[in-house]
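Chemist: got a structure for you, letters missing:
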């Protein structure tokens, strides 16, 4: 359903005028950055592309019935004047709740006033905006396979457009599940090389067969051997993608270095090397600098592989892309999603990145059946409540972050609270029905009012076998 948002000369962008007198510009060092907000969801609609707002200095009103600023005309849960944004001389944003009916939330926490940081999720009624500090002028390039509006994705597409036609070796640095092979294939497509794209997982190659599989072998090179060209020669004229290159056996590393230097391979059992025209794209989720220090990986090989390093942002660092990717993964026909599900998706830490999102989309499609609106209760067991999933400030990715959310240990206080919730007896059916009526079936509002997690509320609903949709009319 289309939203009634102002149109601008730049697609998706609304330039907000300052409401205070102009002051001399502040001199900043380095690349100029601005704070922008992307409206990614409003009133059951995923906005594709997101609506982009660039606040100027002064006060910017937000609400269902504001003449300028950030209008949310179709959001029935937003107050007429819900909140205001205040930008200081450095462009930093502060949100102030204007005694709204349903409250203003930052990363799932209700606030009266809060300073907004890069990567924060701002909730106004049933509308969600992602705050981003980004370069004032962000380059982009057409790479159809890489979806997303986040600044990190724009920078990645622009970098692929630049490096693709060259012959340099590219090293992709990313956490597991970020789509390294998709990026590697995009580099191959941008290279316009006519040969094939061949992917190999280095961690899956048995150590004793690594040399033979990569470089090939002659007939009778070992007992019963039949001549094989190897992966390098199979990719001749194209691109060889070495995934998880950090797991390559140490005995093979110097031989790979020689191939990268000479562009020739020496098959097992041969005495004369064979020329091979292959573009190498490697990838790892390991900290190779630590492996070099521990003598598990050769420094000279790392230098050769990382002629052009490319970082791929983790999904939690590009929250403005989560709902767009979900919509893509759900396929057609595309059902709408409830505000509670939108919020949970935006605040989930996504330890397994895009791969986890695609798996969750498949579960939603199966469990949701023919439903017109997909709700949180379908996947509540897979998504953490907002109170424990608030995103940390995002940062540009130049190397994989080893501190994955899945490795974090919950505090003893949080564990005790969850255990107490699980032991707590549910309210009786009449009380729960009254709560559902009072909050129009919005589970997130019930959870906030009762200071319980949404998982707990859903457990109560399941205990009494109640249909939430019946209260949402």
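Modeler: Sure thing, it's come through. Just so you know, these numbers come straight off a predicted model, no measurement behind them. Numbers count the residues shown, from 1 in each chain.
Chemist: use CA for all of it now, contacts and neighbours both
Modeler: Fine.
Chemist: dump the residue contacts of residue 309.
Modeler: Residues in contact with residue 309, defined by CA atoms under 8 Å, 6 or more residues apart in numbering, are 170, 171, 172, 173, 398.
Chemist: now those: which count as buried?
Modeler: Listed as buried from the contacts of residue 309 are 170, 171, 172, 173; burial here means 16 or more other CA atoms under 10 Å.
Chemist: next up, a second structure to put side by side with the first:
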């Protein structure tokens, strides 16, 4: 869902691809919805009644990947049994290879052979059998980068890259954030039995300013986190319900991720303490001095946060700044 032009263009191309059997390559950062697009293409194609088999190439050790893809023959190695591989399981259906750029180079050559001959041979077997699986692949990097770095064989790439769909990052389609956020609110209302109406304007402003390096998946988790922070009877997501990383700007992310940019020696322990203190102070303000909510938002136990409050003398600073009286749960 969304109305951003780059996103609508990707959806339009995906719909066109459902009419043919050509290989498809989906490119985009992690969390942009590549597998969802692949499954949607399958569900709208003539193969919809057959299997959709998905495998993450980065999640399987290379020693096991060959057997998973092509199957195994009993006696091929110790403990081997007759087991069909993903190509056989996806016969007449769709095989989705996610994070193709993580697939071992030696396996890429065998995959190319299968694509050309449409035949597979199980590991340890001596009989070839035909398979008819539509191949959809995905990479979390752009094709040009994968080719230049030698991660992907060029002959395999051109075989798979018949149709290319590029999924934009959430940073590139920020206008869709309100619609996506409302969708996830309805989803978690149904899941948790709650009745959250929406997001306050200040909270939405923070969400629009966030970089969302984890894309739509990160947005979904942020909404789920906010649901867990809300008290009974609250029906609007406020700033202090959002997780701490939503308040981190892109500039802060870059400065923390690039320590090599410092031109002189630094006291790392002292810097980390200052960052920790600032983060606690910021979230304490967002939670209006509520220690329990601050601890939950920071992913800490209440006792651990209380220790840090004492360590950095934050209680005294907060009381003087906000002119409040200390209590059991509110500073």
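Modeler: All right, it came through fine. Fair warning: this is a prediction, and the values are worked out from it, not measured in the lab.
Chemist: so which of the contacts of residue 309 of the first structure are in strands?
Modeler: 170, 171, 172, 173 (DSSP state E).
Chemist: ok, the first one - contacts?
Modeler: Spelled out, that is residue 170 of the first structure. Residues counted as contacts of residue 170 of the first structure (CA under 8 Å, 6+ apart) are 280, 281, 282, 305, 306, 307, 308, 309, 310.
Chemist: secondary structure of the second one: a helix, I assume?
Modeler: Right, the one you point to is residue 281 of the first structure. No. Under the criterion used here (DSSP: H, G, I helix; E, B strand; the rest coil), residue 281 of the first structure is strand, not part of a helix.
Chemist: and it, what's its match in the second structure?
Modeler: Under the alignment (TM-score structural alignment), residue 281 of the first structure maps onto residue 136 of the second structure.
Chemist: how many neighbours does its match have?
Modeler: Neighbour count of residue 136 of the second structure, defined by other CA atoms under 10 Å: 26.
Chemist: so what's it up against?
Modeler: In this structure, residue 136 of the second structure makes contact with 23, 24, 25, 26, 38, 94, 95, 96, 97, 160, judged by CA under 8 Å, 6+ apart.
Chemist: measure the aligned residue in the first structure for residue 166 of the second structure to residue 157 of the first structure for me?
Modeler: In the first structure, residue 166 of the second structure lines up with residue 311, judged by TM-score structural alignment. Between residue 311 of the first structure and residue 157 of the first structure the distance, using CA to CA, to the nearest Å, works out to 11 Å.
Chemist: read off where stretch 238-252 of the first structure ends up in the second structure.
Modeler: Under TM-score structural alignment, stretch 238-252 of the first structure corresponds to residues 93-107 of the second structure.
Chemist: buried residues, that stretch. List them.
Modeler: 93, 94, 95, 96, 97, 98, 99, 100, 101, 102, 103, 104.
Chemist: what separates the nearest residue to residue 309 of the first structure once chain neighbours are set aside from residue 297 of the first structure, distance-wise?
Modeler: Counting by CA to CA, 6 or more residues apart in numbering, residue 171 is the residue found nearest to residue 309 of the first structure once chain neighbours are left out, at 4.6 Å. Here the criterion is CA to CA. By it, residue 171 of the first structure lies 15 Å from residue 297 of the first structure.
Chemist: same question, residue 368 of the first structure
Modeler: Residue 368 of the first structure sits 47 Å away from residue 297 of the first structure when distances are taken as CA to CA.
Chemist: out of those two, which sits in the busier spot?
Modeler: When residue 368 of the first structure and residue 297 are compared for neighbours, residue 297 comes out ahead with 22 against 17, by other CA under 10 Å.
Chemist: show me what contacts the alignment partner in the second structure of that one?
Modeler: Using TM-score structural alignment, the equivalent of residue 297 of the first structure in the second structure is residue 152. When the contact criterion is CA under 8 Å, 6+ apart, the partners of residue 152 of the second structure are 101, 105, 108, 146.
Chemist: which bit of the first structure covers stretch 203-221 of the second structure?
Modeler: Against the first structure, the aligned range for stretch 203-221 of the second structure is residues 341-359 (TM-score structural alignment).
Chemist: now do the buried residues in the matching stretch.
Modeler: Judged by neighbour count (16+ other CA under 10 Å), stretch 341-359 of the first structure contains these buried residues: 341-355, 357-358.
Chemist: kindly report the same for stretch 419-430 of the first structure.
Modeler: 421, 426.
Chemist: run through who's touching it.
Modeler: Stretch 419-430 of the first structure has contacts (CA under 8 Å, 6+ apart) with 452, 456, 460, 463, 464.
Chemist: ends of that stretch, what's the gap?
Modeler: End-to-end distance for stretch 419-430 of the first structure, by CA to CA: 25 Å.
Chemist: quick check: residue 107 of the second structure touching residue 68?
Modeler: No. Using CA atoms under 8 Å, residue 107 of the second structure makes no contact with residue 68, being 11.6 Å away.
Chemist: what is the nearest of the contacts of residue 136 of the second structure to residue 74 of the second structure?
Modeler: Looking at the contacts of residue 136 of the second structure and their distance to residue 74 of the second structure, the nearest is residue 95, at 24.1 Å (CA to CA).
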